[in-house]
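Enquirer: turn this into a model:
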Amino acid sequence: MTLIKTVESNVLAADPDWWRGAVIYQIYPRSFQDSDGDGVGDLRGIARRLPHIASLGADAVWISPFFTSPMKDYGYDVSDYCDVDPMFGTLADFDALVAQAHGLGLRVMIDLVLSHTSNQHPWFMESRKSRVNPKADWYVWADPKGDGTPPNNWLSIFGGPAWKWDGRREQYYLHNFLTSQPDLNFHEPAVQDALLDVARFWLERGVDGFRLDTINFYFADKYLRDNPRLPRELRNDSIAPGVNPYNHQLHMFDKNQPENLEFLKKFRAVLDPYGAAAVGEVGDAQFGLEIMAEYTSGGDKVQMCYPFEMLQPKLLTAQGLADVFARLHAAAPGAWPCWSYSNHDTVRHVTRWHLSHEAAKTYATLLQCLRGSVCLYQGEELGLPEAELAFEDLHDPYGIEFWPEFKGRDGCRTPMVWESDNRSGGFSTGEPWLPVTGSHLGLSVEAQEDDPDSMLNHYRAVIALRRAHPVLRHGSTEAMKAAGPLVQFLRAGEETVFCAFNLGDGTVEAMLPGGCWAPLGQEIGAATPQADNRVSLGPWQVCLAKRI
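Expert: Purely as a prediction, here's the structure:
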């Protein structure tokens, strides 16, 4: 049942709004496909498997970092923004990947980590030499307090203070993440110019856009003021429940600074001549939707943002979804989200939300019916659960730091499973960098390909439904309401589509608005409305209908 999109040439149609409502497939390159047997995925491996992504009906791929890196944070610590780490291949391999993706009708987005670099980046190596060299102000340096302690109370997401002492400069440098990931100083114009040049480098190589890591961390408060404490009742422990003191502060000054808006305008000005798009990751559990609204408003900053509201440990309920859309509408009706249930940093949602096979299908359908763009994480289309790993298997520094209360991010980063009768799931001819668990092998692409009831073919069907009805991609959302496990809403635009979802194990009744409706989605088991516009929804059933 592999349905591969094709286009007439290797040049995709020029469409500045291609991103609006797009389905973007995230690839974690270490774990997608190994082409040379070293146990680590690479660019040639990605190119080999692009037809699978095209068969889903996706519009674009987002490739997590493959740049030169010491791999302390597995690619999110960049030491050269304009080259490929040898473990992933070469620039020529990347160029070939882009050409093949375009030939399959897939756009290519790459992950830019601009808020910080590796401490092995030449910029930082020069900056730390002295206080008076050409790059002395390229990173956030600060003098200690009189007693030698850090300049303020800011904390690192990876645990402990966000400041590291450097004996050469006799100053502290800021690191919001690992100590080996110093934060760039965006108050320095030369830093902004250098990073915009990085974007131009990849746009000239044919990329169609960027996923911007930690987009709200670019600027720190220039006065380095202390963050206020956050009352316990307001804390959100979504990253590492109960173990990370980072969540004890209201992060008023170490991120989310107003100066960021002007930089995003500069970044957008670089994108527009290329018809490229950007989706920013908003790392803020308290104000993510409001920041997203600010960053995507006005048509002169980034096109989309990637909030965390659907990446939480708590199950996304009918009322929870209605609350998210109410907040989003109140913040800015025109803001454009990019929704996701899973990614390389979170426990896979099938495990996180304890979903049955049918429940996972219903949530997949829901995602494709929401206003906004969509990110799918590799293996999500297979219904992969989180992999259970032993401590000795871990690579993730975050998981190692907070084990065993938090087991880290490696459980969602294990290799993609292509085949069932293969110890590595067809990922590699060598020993995979992370083990492939037995529970995943039975869910391989090979095992699901010809099963009409499989999760894989369900994802293909609901993405095809989204493509067949453009109102699901970019129409407005109206009349969203929740009652118990039932959530329903209208998508309005070129046509009007009614959407209702039973997010529970019982039977519920829904009522369509007045008028005549034609049922949609029979191929995915959607319920058919009765003549009086009532519809009965069984456990985890949906109703989709088009006004006629």
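
Enquirer: can we go C-alpha only for contacts and neighbour counts from here?
Expert: OK.

Enquirer: show me where the stretch 251-400 of the chain has its helices.
Expert: Taking DSSP state H, counting those that start in this stretch to define them, one finds helices in the stretch 251-400 of the chain at 260-271, 288-296, 318-331, 349-352, 357-369, 397-402.

Enquirer: for G39, which of those helices is the nearest?
Expert: Among the helices of the stretch 251-400 of the chain, the nearest to G39 by CA to CA is helix 397-402 (19.7 Å).

Enquirer: what element comes up after the closest one heading to the C-terminus?
Expert: helix 438-441 (DSSP states H and E).

Enquirer: and P86, which of the helices of the stretch 251-400 of the chain is closest to it?
Expert: The minimum distance between P86 and the helices of the stretch 251-400 of the chain falls on helix 397-402, with 21.9 Å, by CA to CA.

Enquirer: buried set for that closest one?
Expert: Within helix 397-402, the residues that count as buried by 16 or more other CA atoms under 10 Å are 397-400, 402.

Enquirer: show me how far it is from its chain's centre.
Expert: 21 Å (CA atoms, centre = their mean, to the nearest Å).

Enquirer: residue nearest the centroid of the protein?
Expert: N343 (5.5 Å; CA atoms, centre = their mean).

Enquirer: what's near enough to touch that one?
Expert: Contact analysis of N343 by CA atoms under 8 Å, 6 or more residues apart in numbering lists 26, 376-377, 412.

Enquirer: which of the residues in stretch 482-490 are buried?
Expert: For stretch 482-490, the neighbour count (16+ other CA under 10 Å) marks 482, 485-490 as buried.

Enquirer: swap that for stretch 428-436, sorry
Expert: Across stretch 428-436, burial judged by 16+ other CA under 10 Å covers 428-429, 432-436.

Enquirer: burial count for the closest residue in space to Y377 that isn't next to it in sequence?
Expert: If the residues on either side of it in the chain are set aside, Y377 comes closest to Q26, at 4.8 Å by CA to CA, 6 or more residues apart in numbering. Neighbourhood size, Q26 [other CA atoms under 10 Å]: 25.

Enquirer: wait, Q26 touches L376, no?
Expert: Yes: in this structure Q26 lies within contact range of L376 using CA atoms under 8 Å: 5.9 Å.

Enquirer: next, the second sequence, to be compared with the first:
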Amino acid sequence: MVNAPAEQKKLPSWWSGGSVVYQIYPASFKDDDGDGYGDLRGIINKLGHIKSLGVDAIWICPHYKSPRVDEGYDISDTDIHEPFGTREDCQELIDAVHAHGMKIMFDLVVNHCSDQHAWFKESRSSKTNPKRDWFYWKPPRMIDGVRHPPNNWRSCFGGSVWEWDEHTQEYYLHYFCSEQPDLNWENPETRQAIYNDAIRYWLDRGVDGFRIDTVNMYSKYLDFPDAKVVAPETPWQPAGDFFSNGPRLQEFLREMRKEAFSKYDCFTIGELPNTPSLEKILSYISTDAEALDCTILFDLADLDHRGGQYPLMGRNWALSQFKALTAFAQQLAEPEHKAHALTYLENHDQARSVTRYASDAPEHRLTSSKLLATYLLTLSGSVIIYEGQEIGMINAPKDWDIDTEYLDVNTINTWREIKHDAKVQNDPSLLERGRAGIQLTARDHARTPMQWDGSKNAGFSSNPDAKPWYRVMESYAEGLNVGAQEDDPNSTLNFYRQLVSLRKAHKDLFILGRFQLLDPGNDQTMLFTKTALDGSQVAFVALNFSAEKQPFELPIELTARQSQLLISTLGKSSESRELDAYEARVYLA
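Expert: You can find the predicted model right below:
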């Protein structure tokens, strides 16, 4: 099935009324061929489960050829990664998703590629190669006769952003792993190759949109100034302000939309790290900007970590901060901004939300997962549900050994740095704080195999004796699996189904309604209203983020009308104005 490009730019956007998107991490979703590694046919075979959630679209993480240094975000070719399947399998998946009445989105990773990509191999072959300036190359900075990188920026995964190439005697730029050289978007020939090979190719085959990786990193600050020294014990300094929102970014995004997206009914979700300004965000995603459709923001996801030399080091946070960041992002749904809001709690880059924002204690797991589902699915705009979130999956247990069980490159590099610095500084507390941060926020927690049933290895593989590529979490044997929850009316899984259905039944409130935060300074409960744009209905959402009972009052908007309890995470009606531990309620008037 191939999309027929339209003659005009304006198309009937399938996503504009607010969509629920289900994200899949292919390696960990379902292994169909029995090799212990998830694959495309595994996804095809589980489309019935995804459809049963009531979602509108699926987003699949990179499944292209890759050395998998950064688990697929280092792409070496647009063909399909062999353990995942073939191009024919991929086309069958696209068609099968459409046959189920859903849309399909792919990951677009074009800030960088793999150092094994043909483009980079040519670029590094000589200084005179035609593709030399498809990437960023710089001579060394000589200080007292000693070679140094061009600046002091720390890469997102540790160490310098510059890697020395012995063959051509220059450094190349990489914001992430040294095996992920950054593409030079300043070169128009590079941009056209990206549009043709990575975007139009898939849109012509029926793909309905893209989640766009690190989209605000395309335009660089070409003077590459040194970052402020905030970690004097290391030569490499955090440089987030320089990584993002460069001087030509809007130009590049508008060109990409015009030349690659505009002829298709295509949904574009762009990652915008280091972008705390509403005005700046709107400059990329408002309809007037003619660039992106909406954004993945990082402020809420980074609330419990980052902000220092070690990106996985935990930090304290208060619910009042969580609420303020939610209110900030919900502004994007207000009609006057002519934009589209998107909310998520989990993805392949974030640890499990039950552990991070509520409680994964056995007595609180069920209520915590429902609390967070209520929060997510009553917010305006579109939302993303990540695989396993619908059954309340939690982080890996703390007895997992970081050195042997954690596989993510960011975890490995950060842990190595922390262990080295703790030894040099003779500071055992640094080691323990680092361990606690990794146990809370490492990406590994979201990448363990999906928990399908109570059989061996959670039913992840068609071959029960195959060793999964990632260790399966033991929580699958404690009811955190699809099979155990399928027919349980009180399960997290069926609560997600119920909420998605209610969200669509009350679209004017929960998808399009105005958000208003109440009692912003309260650090135990989150209370907000959702009001239909025509004022005809009001919903009140009460969320208890604590393990103790908390009082609340109905707002005047509901007391002045005849209100009813629409849903409670306890599954029962109550006249009490007191929320139980991690309880959520929604009232309608």
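
Enquirer: related to what we said a few turns ago, and which of the buried residues of stretch 482-490 of the first structure is nearest to H354 of the first structure?
Expert: P485 (15.8 Å).

Enquirer: quick one: contacts for the closest one?
Expert: 317-319, 501-504.

Enquirer: give me that answer again for 7 Å
Expert: For P485 of the first structure, the contacting residues are 317-318, 502-504, by CA atoms under 7 Å, 6 or more residues apart in numbering.

Enquirer: next one: A447 of the first structure
Expert: Per CA under 7 Å, 6+ apart, neighbours of A447 of the first structure: S420.

Enquirer: quick check: it is in a strand.
Expert: No: read with DSSP: H, G, I helix; E, B strand; the rest coil, A447 of the first structure is helix and lies in no strand.

Enquirer: map it across to the second structure for me.
Expert: With TM-score structural alignment as the criterion, A447 of the first structure lines up with A484 in the second structure.

Enquirer: before we move on, back to that, so the residue nearest to Y377 of the first structure, which state does it fall into?
Expert: Here Q26 of the first structure is strand, with the state taken from three-state DSSP.

Enquirer: same deal with the one 4 residues further on?
Expert: Three-state secondary structure (criterion: three-state DSSP) places R30 of the first structure in helix.

Enquirer: how about it, what's its partner in the second structure?
Expert: So, by TM-score structural alignment, R30 of the first structure is matched to A27.

Enquirer: can you tell me the closest non-neighbouring residue to P529 of the first structure?
Expert: Closest to P529 of the first structure by CA to CA, 6+ apart is V535, at 4.6 Å.

Enquirer: ok, E179 of the second structure next?
Expert: With CA to CA, 6+ apart as the criterion, E179 of the second structure has its nearest non-adjacent residue at 5.1 Å, and that residue is D115.

Enquirer: quick check, A220 of the first structure in a strand?
Expert: No: assignment of A220 of the first structure by three-state DSSP gives coil, placing it outside any strand.

Enquirer: correct me, but it touches K255?
Expert: Yes: using CA atoms under 7 Å, A220 of the first structure is in contact with K255, at 5.4 Å.

Enquirer: mind putting the buried residues of stretch 428-436 of the first structure in JSON lines, distance to G383 of the first structure included?
Expert: Formatted as JSON lines, these follow (distance: CA to CA, whole Å):
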{"residue": "S428", "distance to G383 of the first structure": "21"}
{"residue": "T429", "distance to G383 of the first structure": "24"}
{"residue": "P432", "distance to G383 of the first structure": "21"}
{"residue": "W433", "distance to G383 of the first structure": "22"}
{"residue": "L434", "distance to G383 of the first structure": "19"}
{"residue": "P435", "distance to G383 of the first structure": "18"}
{"residue": "V436", "distance to G383 of the first structure": "15"}
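
Enquirer: out of those, who's nearest L196 of the first structure?
Expert: W433 (33.5 Å).

Enquirer: thinking again about what came up before, what residue in the second structure is paired with the residue nearest to the centre of the first structure?
Expert: By TM-score structural alignment, N343 of the first structure lines up with N347 in the second structure.

Enquirer: any idea how far its match is from S114 of the second structure?
Expert: For N347 of the second structure, the distance to S114 of the second structure equals 22 Å [CA to CA, to the nearest Å].

Enquirer: longest helix anywhere in the first structure?
Expert: helix 189-204 (DSSP state H).

Enquirer: what's K481 of the first structure in contact with, if anything?
Expert: Each residue near K481 of the first structure by CA under 7 Å, 6+ apart is listed here: 322, 487-489.

Enquirer: which of those does the second structure keep?
Expert: Contacts conserved in the second structure for the contacts of K481 of the first structure, counting by both residues aligned by TM-score structural alignment, their matches' CA atoms under 7 Å: 487-488.

Enquirer: want to throw the contacts of K481 of the first structure into CSV with distance to P144 of the first structure and secondary structure?
Expert: CSV is the format used below for the contacts of K481 of the first structure (distance: CA to CA, whole Å; DSSP: H, G, I helix; E, B strand; the rest coil):
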residue, distance to P144 of the first structure, secondary structure
A322, 47, helix
V487, 53, strand
Q488, 55, strand
F489, 55, strand
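
Enquirer: quick one: the strands in the stretch 151-300 of the first structure?
Expert: All strands of the stretch 151-300 of the first structure, identified by DSSP state E, counting those that start in this stretch, fall at 163-166, 171-174, 209-212, 277-281.

Enquirer: thinking again about what came up before, now do the buried residues in the longest helix of the first structure.
Expert: 191-192, 195-196, 198-200, 202-203.

Enquirer: need the counterpart of I46 of the first structure in the second structure.
Expert: Using TM-score structural alignment, I46 of the first structure sits opposite I43 in the second structure.

Enquirer: and the helix or strand harbouring its match, how far from the first structure on average?
Expert: For I43 of the second structure, the element it lies in under DSSP H and E is helix 40-45. On superposition with the first structure, the mean distance recorded for helix 40-45 of the second structure (mean CA distance after the TM-score superposition for the first structure) is 0.6 Å.

Enquirer: ok so, going back, including distance to R131 of the first structure, could the contacts of K481 of the first structure go into JSON lines?
Expert: Putting those into JSON lines (distance: CA to CA, whole Å) gives the following:
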{"residue": "A322", "distance to R131 of the first structure": "52"}
{"residue": "V487", "distance to R131 of the first structure": "58"}
{"residue": "Q488", "distance to R131 of the first structure": "59"}
{"residue": "F489", "distance to R131 of the first structure": "58"}
